[in-house]
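[1] Sharing a sequence plus its predicted fold:
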Amino acid sequence: MARSGGGIRRARKENLLPAGKLPVRLLDRLLKKYASGGPGVVIGPSIGIDSAIVNIHGTLLAAKSDPITFVSDNIGAYAVFVNANDIAAMGAAPKWFLATILLPEGKATAKMAEQIFAQISSACDEAGAVLCGGHTEITPGINRPLVTGHMLGTLHGKKPVTSAGAKPGDALILTKGIAIEATSVIARELAAKLKGSFSAAFLKRCANYFKAPGISVVKDARVAMANGPINAMHDPTEGGLSAALHELSLASGCSIIVEQNLIPVLPEAKALCEFFGIDPLGAISSGALLISAPYGRAKKITAALEASGILSAVIGKVEAKGRGVRIIADGKTKKLKHFERDELTKILV
């Protein structure tokens, strides 16, 4: 019996899913089985699609929901920006934000609640949105605050921009750089492990990545849209740029090639990723925006971004119809690893 029981325990352990996003194949199957759409649903859930689009009496609204699970510091602002980014990546302007705020039983205070509300309010002002509803409670079974955000937005134009719109021949533009959010999260959540190896000034800069270069891409998307046409945009979050490129390829049905030496990695991001032995290509990258646009417009778009104070670079291109992402590194072309599990989970979980 002991042997049999041990086998059952091992089987159960093998069936557990790791931290991070649901595996792509599992999520794809679940969406196809249970999320078939309905009246008013213009764009429903799909791999690589940042937000839903719904038609309400002739008005198209973008809708998004996302939780904040990696951080506890400044969690209210993170919730706003992460949801606003997905709205912006669909070619929409974030307008209305709802928050579900769960505070840990035994630790929750009025001060904690007010800090989160103040963070949400300030971030909404920056994103151009308003807090219009939500839910709060003191929750048993958690050890830190959790916030899930829900954002609604209105389209800038008549049609949404989706990851499915990338076309063969498009240039791929990346704003700011990779692992921006990861850098801020590491500096805030793992400060004790870093103090002996980096200066206080360096760690302050890393923690401030949340604000500079910043994790919001609302401005990035607005500038790009004004200087388009833009065929597709995507917001690299969990799984980093690698996951975003694979999702873009899957959504558009096109193959992609990028060059590693063209991908911006800011010095602080590179240093912290190297310190913990994680790959910045697979680390959460809110703050960067992946843009797919006709190659002939790339120079105008990057120039407009730079004029607005936003670093940008052409990192590759969309190729023929098909699927898959390749990367040119050290003179060799190879398949780009798909990080279904964010690199941060190696050091935070």
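    Great, that's in hand.

[2] Only C-alpha atoms from now on, for both contacts and neighbour counts.
    OK.

[3] What ranges does the chain have for its strands?
    Counting by DSSP state E, residue ranges of the strands within the chain are 41-43, 52-56, 59-68, 92-104, 130-139, 146-155, 170-175, 232-234, 254-259, 290-294, 312-321, 325-329, 332-335.

[4] Just send these back as JSON lines, with distance to residue 15 and mean neighbour count too.
    Listed next are these as JSON lines, based on distance: least, CA to CA, whole Å; neighbours: other CA atoms under 10 Å:
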{"stretch": "strand 41-43", "distance to residue 15": "32", "mean neighbour count": "16"}
{"stretch": "strand 52-56", "distance to residue 15": "30", "mean neighbour count": "18"}
{"stretch": "strand 59-68", "distance to residue 15": "24", "mean neighbour count": "20"}
{"stretch": "strand 92-104", "distance to residue 15": "29", "mean neighbour count": "23"}
{"stretch": "strand 130-139", "distance to residue 15": "28", "mean neighbour count": "14"}
{"stretch": "strand 146-155", "distance to residue 15": "26", "mean neighbour count": "23"}
{"stretch": "strand 170-175", "distance to residue 15": "37", "mean neighbour count": "25"}
{"stretch": "strand 232-234", "distance to residue 15": "31", "mean neighbour count": "29"}
{"stretch": "strand 254-259", "distance to residue 15": "32", "mean neighbour count": "22"}
{"stretch": "strand 290-294", "distance to residue 15": "34", "mean neighbour count": "26"}
{"stretch": "strand 312-321", "distance to residue 15": "35", "mean neighbour count": "20"}
{"stretch": "strand 325-329", "distance to residue 15": "28", "mean neighbour count": "19"}
{"stretch": "strand 332-335", "distance to residue 15": "28", "mean neighbour count": "11"}
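
[5] closest to residue 34 out of the ones you listed?
    strand 41-43 (14.3 Å; CA to CA).

[6] Second structure follows, compare the two:
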Amino acid sequence: MSKDKIVRMEHGAGGEAMQTLIRDVILKNITNRSAGLVGLDDLDDGATINIASNIHDSERSDEIVITTDSHVIKPPFFPDSNIGRLAVSGTVNDLAVMGAAPLALTCAMVVPEGFELDSFEKIIRSMNAAAEEVGVPIIAGDTKTVDRNGLDSIIINTTGIGIAYEVIRDCGLCPGDRIILTGTIGDHGISLLAHREGFDLNTDLVSDVAPLWNMIRSVIPIRTIEGKPAISAMKDPTRGGLAGALNEMAQKSGTGIIIDQKDLPIRGSVSSACEMLGIDPLEVANEGKAIICVKDENAEEVLSIIRKHEYGKDAAIIGEATDSNSGKVLMRTTIGSMRYVDTPTGDLIPRIC
């Protein structure tokens, strides 16, 4: 925490500063944590509630997964999408990477005085379209308005409830697991930055915002020869990008990770923009991609299935988990050298929420 003891922008950016805020301020002061529930301490994409343990029915083992997120992206409209699709997709994806089928969403909106009704209606329609895509209803909500001097754009909070028959956590990575990335990195962050700052990148690059449940659900049932789940861990690389997500998975799992630069799916326009702007593409946010860690024997099968879906056509195996360099992520560069991929620090550029 900073010496002057105030909240700064970097505390919400997804890097080390945000993790410090969560650990030293939020978790430190929340002691009323229900026994038997998995949530705050694990810092997964959602919290789980075991139905059997909470309704005293030993015949059932389903897990309810709950997640919530607030979206304050600026501007609310960006190439090929807007904050409404982002809000629904982000919440659906947080459920999906924990192996949970989305059951229902709630939505709370804070709208500033003067916000155009046509724009507001477009946002609502986008939310509805994203929800319909994965068959999840929006069942409750709340709308507040505030003085135009108190808020410069719309804020949307979405909470999702899902059910998982087998919960997949981001701490389940094991040595030997292969790491699949479901598509190109950096599309959302760079397209948003170019739109917001008025950069002419001579490209039709658009945001990758998408609800991923229909793609992810197709690989969850896959099993190893021994009948065990093929997928050991999943995570969506949003704030902090691929670098932040992989470091978190390595640290939680107690494994090392090695990725190959030559195997990273990245558009030439994103790579060029990052080089021009001095941004590491591994730290750029994504809103329609997932990291899927899978047993080596099932890696090609999972990859083949993912590639059949429109959101996974650029999927690739980018690396593997190791029993060395515990908690660290290394990248084998195109020239054959190795370098550490560090957890992002400070206020990441560009901010995506």
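    Arrived safely. Everything numeric in this text was worked out from a predicted model, so none of it was measured.

[7] ok so, going back, figure out which of the strands of structure 1 is closest to residue 16 of structure 1.
    For the strands of structure 1, the distance to residue 16 of structure 1 is smallest for strand 59-68, at 21.0 Å, taking CA to CA.

[8] could you redo the strands of structure 1 as JSON lines and give each row distance to residue 197 of structure 1?
    JSON lines is the format used below for the strands of structure 1 (distance: least, CA to CA, whole Å):
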{"stretch": "strand 41-43", "distance to residue 197 of structure 1": "48"}
{"stretch": "strand 52-56", "distance to residue 197 of structure 1": "44"}
{"stretch": "strand 59-68", "distance to residue 197 of structure 1": "28"}
{"stretch": "strand 92-104", "distance to residue 197 of structure 1": "32"}
{"stretch": "strand 130-139", "distance to residue 197 of structure 1": "37"}
{"stretch": "strand 146-155", "distance to residue 197 of structure 1": "30"}
{"stretch": "strand 170-175", "distance to residue 197 of structure 1": "29"}
{"stretch": "strand 232-234", "distance to residue 197 of structure 1": "35"}
{"stretch": "strand 254-259", "distance to residue 197 of structure 1": "31"}
{"stretch": "strand 290-294", "distance to residue 197 of structure 1": "33"}
{"stretch": "strand 312-321", "distance to residue 197 of structure 1": "30"}
{"stretch": "strand 325-329", "distance to residue 197 of structure 1": "29"}
{"stretch": "strand 332-335", "distance to residue 197 of structure 1": "34"}
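
[9] Can you say which of those strands is nearest to residue 275 of structure 1?
    Across the strands of structure 1, residue 275 of structure 1 has its closest neighbour in strand 325-329 (21.3 Å, CA to CA).

[10] Need the contact partners of the closest one.
    Residues outside strand 325-329 of structure 1 that contact it (CA atoms under 8 Å, 6 or more residues apart in numbering) are 245-246, 249, 255-261, 333-336.

[11] Contact partners for the closest residue to residue 271 of structure 2 other than its chain neighbours?
    The shortest distance from residue 271 of structure 2 to any non-neighbouring residue, by CA to CA, 6 or more residues apart in numbering, is to residue 281 (6.8 Å). With contact set as CA under 8 Å, 6+ apart, residue 281 of structure 2 has these partners: 185, 186, 241, 270, 271, 274.

[12] By neighbour count, sort out the buried ones in the residues you listed.
    With burial judged by 16 or more other CA atoms under 10 Å, the buried subset of these is 185, 186, 241, 270, 271, 274.

[13] for structure 1, what spans make up the helices?
    Using DSSP state H, the helices of structure 1 run over 2-14, 24-34, 75-88, 110-127, 180-189, 191-194, 200-207, 218-226, 240-252, 267-276, 298-307, 345-348.

[14] Map residue 139 of structure 2 onto structure 1.
    Following TM-score structural alignment, the counterpart assigned to residue 139 of structure 2 within structure 1 is residue 132.

[15] Contact partners for its match?
    By CA under 8 Å, 6+ apart, the contact list for residue 132 of structure 1 reads 96, 97, 98.

[16] Looking at these, spot the one nearest residue 26 of structure 1.
    Relative to residue 26 of structure 1, the closest of the contacts of residue 132 of structure 1 is residue 98; by CA to CA it sits at 28.2 Å.

[17] Go ahead and confirm that closest one touches residue 136.
    No. Assessed by CA atoms under 8 Å, residue 98 of structure 1 is found out of contact with residue 136, at 10.8 Å.

[18] Wait, residue 324 of structure 1 touches residue 251, no?
    No. Residue 324 of structure 1 sits out of contact with residue 251 when judged by CA under 8 Å, with a separation of 11.0 Å.

[19] circling back to that earlier point, for the strands of structure 1, which one sits closest to residue 218 of structure 1?
    strand 92-104 (7.6 Å).
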